[in-house]
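S.K.: What follows is a predicted protein model with its sequence.
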Amino acid sequence: MTASPIHVLLLHGLWMRGFAMAMLHRRLREEGFQVHQFEYMSVAAPPEQAIARLRKRIRALAPGPVHVVGHSLGGVLALLACRDDDLPEGRIVCLGSPLSGSGAARGLTHRWGGDMLLGRSKELLEHGLDRWDGRREVGVIAGRQPMGLGSLVGDVGIEHDGTVGVEETRLPGLTAHCVLETSHTGMLVSADVARQAALFLREGRFDA
């Protein structure tokens, strides 16, 4: 009897499309996961629309485990979609996600055109979440290679990945958190990030 496939859904971040996750997709597939892209409109549509679609997609991949890996805004949406207990089991990995709110987003709203750039995701990015109290284990990978424009438009703290501060990726209730030498967009092509993400999906921990 063959074992049920272990599914992984990948969520891109703000202003991106699914192809941005192509390298991570390939690496996780090489780790033995059955990987799927989840595309959504990050600016023009309200986050609630993406959350409802994501929940439906997770249910469609049941009955085996369905993990979710989200980059930046995608990680925030993953947590919101998986807060309730009526979904298949699985873990969540957030990559450079401003779970407690984004200083860069708050800074951008005070600049001309900032509201338009953030679109319907503005409030979610500005404020983030208070804590994680869902039943899924959540691991967060943050970067500390300061290459990006986010630090020029808002306060992201001393240690950051160029877009999101390390402290902005922390949230009460997380299972594990690690910091790697990578930038915000560099996470998507980093072999170290892919390896740590795969380890957490399998074992619920990062390699110290």
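M.R.: Looks like it came in fine.
S.K.: Please count neighbours and contacts with C-alpha atoms only from this point.
M.R.: OK.
S.K.: Now stretch 50-69: buried residues?
M.R.: Across stretch 50-69, burial judged by 16 or more other Cα atoms under 10 Å covers 50-51, 54-55, 58, 61-62, 65-69.
S.K.: then this one, side by side with the first:
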Amino acid sequence: MPAPSRVILVHGLWTWPLSMEPLARRLRAGGFVVGHFGYRTVREDGAGAVARLVERIDRDGPVALVGHSMGGLLALRAAAERCATVPRIVCLASPLHGSPTAAALARLPGGVRLLGHAAENLARTAAAPGRCEVGMVAGCSGRGLGRVLRRFDGVHDGTVALEETRAEWLADHCVVAASHSGILFSREAAACCAAFLRHGRFGSA
């Protein structure tokens, strides 16, 4: 499959497009043409955000998608509708089987309001987006809000457990020494992301 030169970055919960800029700069240095997709993570329902992302894909495609956490889940849903023009997706620390951390937050007073529409997005089990190649970069530095909200068994990034990032339909999976938010600043994560976008595997230089 030809390597896409254009990439759209999709941010995660409670953040904004510029939160992905450290990663964007590294991808641009690697020769990619990088753009951002923004959405209201709490106030905008998932269907609406996905529809707007599909419109962006139609305008800019063929294009690869890179999504952080919930952004990866939205990217998978959009790509399922436009698989012919989204050859590859990289998810960064996205919970593919629903988010126990978000569920724990929703049970606290005020938690439902803090999550808004994100509660529904983070409760979904992700599905393979057709023929698109999907890679997952997960973190293993357990620092983050999730440690306050829930008990983790095994390796985690402070918000998402390593096992929550695995699925049999992934083309490849790798783990970097970064926390859930820190993965956006990780040189290693950016290098893995670039390798997958070029080759469909993380082990390629």
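M.R.: Done, it's in. As the structure is a prediction and not an experimental result, all values here were calculated from the model.
S.K.: What's the match for A104 of the first structure in the second structure?
M.R.: In the second structure, the residue paired with A104 of the first structure according to TM-score structural alignment is T101.
S.K.: Run through who's touching the strand or helix carrying that match.
M.R.: Here T101 of the second structure sits within helix 100-106, counting by DSSP states H and E. The contact list for helix 100-106 of the second structure, computed with Cα atoms under 8 Å, 6 or more residues apart in numbering, reads 111-112, 115, 119, 122-123, 146, 149-150, 159-160.
S.K.: so where is the longest strand belonging to the second structure in the first structure?
M.R.: As assigned by DSSP state E, the longest strand anywhere in the second structure is strand 133-139. Mapping strand 133-139 of the second structure onto the first structure (TM-score structural alignment) gives residues 137-143.
S.K.: Need the contact partners of the matching stretch.
M.R.: 90-97, 160-161, 166, 169-170, 174-184, 187, 193, 197, 200, 204-206.
S.K.: go with 6 Å
M.R.: 91-96, 161, 166, 174-183 (Cα atoms under 6 Å, 6 or more residues apart in numbering).
S.K.: Run through the helices of the second structure in chain order.
M.R.: 21-29, 46-60, 70-81, 100-106, 111-115, 118-123, 146-149, 187-199 (DSSP state H).
S.K.: so which of these gets nearest C132 of the second structure?
M.R.: Closest approach to C132 of the second structure among these is made by helix 70-81 (7.4 Å; Cα to Cα).
S.K.: Near the equivalent of G154 of the first structure over in the second structure, how many other residues are there?
M.R.: By TM-score structural alignment, G154 of the first structure lines up with R150 in the second structure. Neighbourhood size, R150 of the second structure [other Cα atoms under 10 Å]: 16.
S.K.: ok, S102 of the first structure - contacts?
M.R.: By Cα under 6 Å, 6+ apart, the contact set of S102 of the first structure is 125-126.
S.K.: Please consider this matter closed, and thank you.
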